[in-house]
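Student: Pasting the sequence and the predicted coordinates here, then a few questions.
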Amino acid sequence: DEFRRRNVKVVMGGYHPTAMPEEAKEHADAVVISEAEEVWADVVRDAERDELKPFYYGTHVNMENMPFPRRELMRFQPLTQGIQTARGCPNACEFCSTTVFLGRALRRRPIPHVVEELKRIPNRIIIFRDASLTLNPNYSMELFRAIAPLKKKWIANGNINLLGKNEKFLRAAKKSGAISWFVGFESINPDSLKEAHKVSNKAEDYEKAIKTVRKYGMGIVGGFIFGFDNDTPDIFDATLDAVMSWEIDAAEFNILTPYPGTPLYDRLDKEGRILSKDWTKYTQAHVVYQPKNMTPRELFEGTRKVLKRFYSPKEMVKRMYGSLMVHKFAPYAFSLPGINIAMHRYYKREFFDARVEDRIPILT
């Protein structure tokens, strides 16, 4: 809105504008719905002519035609660079917005295309931005063989069901430069996993799977969500006890957030359980819906309790020392203090120092 007041043309796109284009149009001159690559030339041409259309309808891009990003145009070069090998996710997690925007069909790039883009990236550390690099193991292992000569180090999302059982995959990943995996464990409660349609996860296998990954010298950063309908106040201590015993390198603990366009949002809205439609509060650090088996205050304070314990100075030091032992003082191990400190700083702002009244809309 501020840029438009300055007579600057504004084009919006991405997950939220795709889910709610009419609302987005109130704050922009044009909205790109879905993926932008195949319509962006039209947007630029129309902007030059001062003839922007209100909506541009992108498609799910043919990944064989993906242009390489012009990274050299960036004013500031980050320490790491992101790259995608595929878009889409065949899973149907109720809370996830990935399939809303990118679809459920897994669209892969030709491996030589990925390799060529990696060659153009000077950074040594790469982050694969795929929904999961384990969705098609055969493709990924072929990719690992192709990128190994590049001597890059990389981080990716992965599903624990494959990482915990396919040691051939782990060996190939490690040989190609893998240093860490982000894994969406989501919950230790089997009923909550079933509720969320996270069918690939088996909570009883988590500990063994983590040990298997760490055996190959790769780190694990876990993602956990509190507030499923099957969660009770007991979930906080149970999760903390389990995660501490697993000795993972770092973890996210977030509040379930019903993003617009997801099946979760549609269900909770239909049930009259959405407490706020102020999207600025959809941060995973606010309670914007009515939980089923606890109060909004219990959900926020329970999450905060877990975070304060997990990111206490004592536990951070123990975790970093343990990771140094596992990773044999490899370069990745020395990044763990930075990861934990960055997490602590974020959660301190969003949870530790936050007023409960500011995190629960019905209390303001």
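Tutor: Sure thing, it's come through.

Student: rest of the way, CA atoms for contacts and neighbours
Tutor: Will do.

Student: For F55, which non-adjacent residue is closest in space?
Tutor: Spatial nearest neighbour of F55, chain neighbours left out: V31 (4.9 Å); criterion: C-alpha to C-alpha, 6 or more residues apart in numbering.

Student: For the one you found, list the residues it contacts.
Tutor: Taking C-alpha atoms under 8 Å, 6 or more residues apart in numbering, we find V31 in contact with 11-13, 17, 21, 24-25, 54-56.

Student: Need these in a markdown table (columns: secondary structure and distance to V183).
Tutor: Formatted as a markdown table, the contacts of V31 follow (DSSP: H, G, I helix; E, B strand; the rest coil; distance: C-alpha to C-alpha, whole Å):
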| residue | secondary structure | distance to V183 |
| --- | --- | --- |
| V11 | strand | 33 |
| M12 | strand | 30 |
| G13 | strand | 27 |
| P17 | helix | 27 |
| P21 | helix | 31 |
| A24 | helix | 32 |
| K25 | helix | 35 |
| P54 | coil | 39 |
| F55 | strand | 36 |
| Y56 | strand | 34 |
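
Student: which one of these is nearest N138?
Tutor: N138 lies nearest to G13 out of the contacts of V31, by C-alpha to C-alpha, at 32.9 Å.

Student: That closest one touches I33, doesn't it?
Tutor: Yes: between G13 and I33 there is a contact under C-alpha atoms under 8 Å: 6.3 Å.

Student: Now for A41: which residues touch it?
Tutor: Neighbours of A41 in contact, by C-alpha under 8 Å, 6+ apart: none.

Student: what about it, helix or strand, and which?
Tutor: Under the criterion of DSSP states H and E, A41 resides in helix 40-48.

Student: Likewise for H16?
Tutor: Counting by DSSP H and E, H16 is part of helix 15-19.

Student: another structure for you, compare them:
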Amino acid sequence: MLILGLETSCDDTAAAVLRLEYPAESVAEGEEPCPEVSILANLVQSQTEVHNPYGGVVPELASRRHLENIHPVAATALARAGVELERIDLLAVTQGPGLVGSLLVGLNFAKALSLVSGIPCVGVDHIAGHLASAFLSRPRPSFPYLALTVSGGHSSIFVVESPTRFTLQGQTRDDAAGEAFDKVAKLLHLGYPGGPAVSRLAAQGDPQAFAFPRARLGESFDFSFSGLKTAVANQVHRLTSWSEQAKADICASFQEAVVEILVAKTLAAARHFSCRQVVLSGGVAANPRLRQELVAAAAGAGDMEVFLPEPDFCTDNAAMIAMAGFFNRHRAGRLLAMDVYSRFGAAPAYP
């Protein structure tokens, strides 16, 4: 089966072509076979140069650039995969959440492509795409497992029971972790995107230099990063020296506070819900310190296993959307009719 995935939820225009084939060998009774995945093409057209002067994504500029990029990016993905459009069996496109203008571009392009080609099209929840990224490479988790999804817009903990059934157990009450990274980068004039810049500078700093607060929120599995962000801003305003070492120490101390809370909440949730496998996903999942600390903490727990998608599959990409589209269509039987598109942006009601 060949799937063309399209992703335009924020500022990256992405297209991917996946081939999925079920293995010939049999599986144990009661288990669902998981298809073998071949990623024939996975393209991401970044808009960093557009938004860098503003220190963050400008929605109107993002949607305009998507209009310019969507057709050539999709055409290039097909060409690199060596696949004609007529051979595609399914179109998968992000339907939300995200920036409304950006989503409109991708969704309407997919709808038009479906209408003129007769290829069925399925809408995909962006978070479902991040959760599906765990199945793009091996090893793969088995159900049920716990998933931590952290990005610029989301910091959430899910119990994932099947490819199409997952339950939210905790989320940020204010700022997402990725947003906090971007805001700290802006305070320190590190440029956009802020997450990678903060992470690189943090590697040169002392994570104990500043005692930034950790919002633990009692027994809840929710997160809160607004207080931490404010504490960093106050510290920056008190700085009398803008040395590179001072910046590095702030980045390291801030990053350590974020990672500590993310790891602690995730492992606590895994124990509470009796999940021995943990999946890390989302753009912040590419952060080296978070990956290192989550693996180390799980190893210290003794009975937990961590699954880390490759960095290319952590940030917004169309391969994960194609994978989630496959699950939606063939595991849950969902296929969007044209009259359903008026409801784009609403998260699908998973059974």
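Tutor: Structure received. Quick caveat: nothing in here was measured; it's all calculated off a predicted structure.

Student: Got a TM-score for the two of them?
Tutor: Once superposed, the chains reach a TM-score of 0.32 (TM-score structural alignment, normalised by the length of the second structure), with 189 aligned residues with a C-alpha RMSD of 6.8 Å.

Student: quick one on the thing from earlier: which one's more surrounded, G13 and I33 of the first structure?
Tutor: More crowded of G13 of the first structure and I33, by other C-alpha atoms under 10 Å: I33, with 23 against 19.

Student: The more buried one is in contact with Y56, isn't it?
Tutor: Yes: with contact defined as C-alpha under 8 Å, I33 of the first structure reaches Y56; the gap is 6.1 Å.

Student: quick revisit: so what does the helix holding H16 of the first structure touch, helix or strand wise?
Tutor: Contacts defined by 3 or more C-alpha pairs under 8 Å, 6 or more residues apart in numbering; DSSP states H and E place helix 15-19 of the first structure against helix 21-25, strand 30-33, helix 98-102.

Student: which one of these is the most hemmed in?
Tutor: Ranked by mean neighbour count, those are led by strand 30-33 with a mean of 24 (mean count of other C-alpha atoms under 10 Å).

Student: I'd like the next helix or strand past the helix or strand containing A92 of the second structure.
Tutor: When elements are assigned from DSSP H and E, A92 of the second structure belongs to strand 90-96. As assigned by DSSP H and E, the chain's next helix or strand after strand 90-96 of the second structure is helix 100-117.

Student: Would you mind listing the buried residues in that following helix?
Tutor: 100-107, 109-111, 113-114 (16 or more other C-alpha atoms under 10 Å).

Student: Can I get those in a markdown table including distance to I3 of the second structure?
Tutor: As requested, the buried residues of helix 100-117 of the second structure are exported to a markdown table (distance: C-alpha to C-alpha, whole Å):
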| residue | distance to I3 of the second structure |
| --- | --- |
| V100 | 24 |
| G101 | 24 |
| S102 | 21 |
| L103 | 19 |
| L104 | 20 |
| V105 | 19 |
| G106 | 15 |
| L107 | 16 |
| F109 | 15 |
| A110 | 12 |
| K111 | 15 |
| L113 | 13 |
| S114 | 12 |
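
Student: ok, of those residues, which one's closest to A79 of the second structure?
Tutor: L113 (16.2 Å).

Student: what about the strands in the stretch 51-200 of the second structure?
Tutor: For the stretch 51-200 of the second structure, the strands defined by DSSP state E, counting those that start in this stretch occupy 90-96, 121-125, 145-150, 155-162, 165-171.

Student: Kindly report the same for the stretch 151-300 of the first structure.
Tutor: Going by DSSP E, counting those that start in this stretch, the stretch 151-300 of the first structure shows strands at 153-158, 178-186, 219-226, 250-255.

Student: How about the contacts made by S38 of the second structure?
Tutor: S38 of the second structure is in contact with 18-20, counting by C-alpha under 8 Å, 6+ apart.

Student: got a winner among those residues for most neighbours?
Tutor: Of all these, L18 has the most neighbours under the rule other C-alpha under 10 Å, reaching 25 neighbours.

Student: A strand includes it, no?
Tutor: Yes: judged by DSSP: H, G, I helix; E, B strand; the rest coil, L18 of the second structure forms part of a strand.

Student: next SSE after the host helix or strand of Y346 of the first structure?
Tutor: In this assignment (DSSP H and E), Y346 of the first structure forms part of helix 336-347. Next along the chain after helix 336-347 of the first structure, taking DSSP H and E as the criterion, comes helix 356-359.

Student: List the buried residues for that following helix?
Tutor: 356, 359.

Student: Tell me which other helices or strands that helix touches.
Tutor: If contacts are counted by 3+ C-alpha pairs under 8 Å, 6+ apart, helix 356-359 of the first structure sits against helix 296-310.

Student: So which bits of the helix it packs on are buried?
Tutor: Using 16+ other C-alpha under 10 Å as the burial criterion, the residues of helix 296-310 of the first structure that qualify are 296-304, 306-308, 310.

Student: Between strand 250-255 and the helix or strand just after that helix, find me the angle.
Tutor: Scanning forward in sequence from helix 296-310 of the first structure by DSSP H and E, the next helix or strand is helix 313-326. Interaxial angle, helix 313-326 of the first structure versus strand 250-255 (axes from the mean of the first three to the mean of the last three C-alpha atoms, to 10 degrees): 140 degrees.

Student: what about V43 of the first structure, neighbour count?
Tutor: V43 of the first structure: 21 surrounding residues under other C-alpha under 10 Å.

Student: Same check on R238 of the second structure?
Tutor: 9.

Student: now D249 of the second structure
Tutor: 21.

Student: Show me which helix runs longest in the second structure.
Tutor: helix 244-272 (DSSP state H).

Student: ok, the residue lying closest to A74 of the second structure once chain neighbours are set aside - contacts?
Tutor: Closest residue to A74 of the second structure apart from its sequence neighbours, by C-alpha to C-alpha, 6+ apart: A15 at 5.3 Å. Applying C-alpha under 8 Å, 6+ apart to A15 of the second structure gives the contacts 4-7, 41-44, 73-74, 77, 317-319.

Student: switch the cut-off to 7 Å
Tutor: By C-alpha atoms under 7 Å, 6 or more residues apart in numbering, the contact list for A15 of the second structure reads 5-7, 42-44, 73-74, 77, 318.

Student: how close does it sit to I39 of the second structure?
Tutor: Per C-alpha to C-alpha, to the nearest Å, A15 of the second structure is found 11 Å from I39 of the second structure.

Student: swap in V116 of the second structure?
Tutor: 25 Å.

Student: Any idea how far apart the tips of stretch 74-90 of the second structure sit?
Tutor: Length of stretch 74-90 of the second structure, first residue to last, C-alpha to C-alpha: 14 Å.

Student: ok, E2 of the first structure - how many residues close by?
Tutor: Using other C-alpha under 10 Å: E2 of the first structure sits among 9 other residues.

Student: Look up how far V44 of the first structure lies from it.
Tutor: 21 Å.
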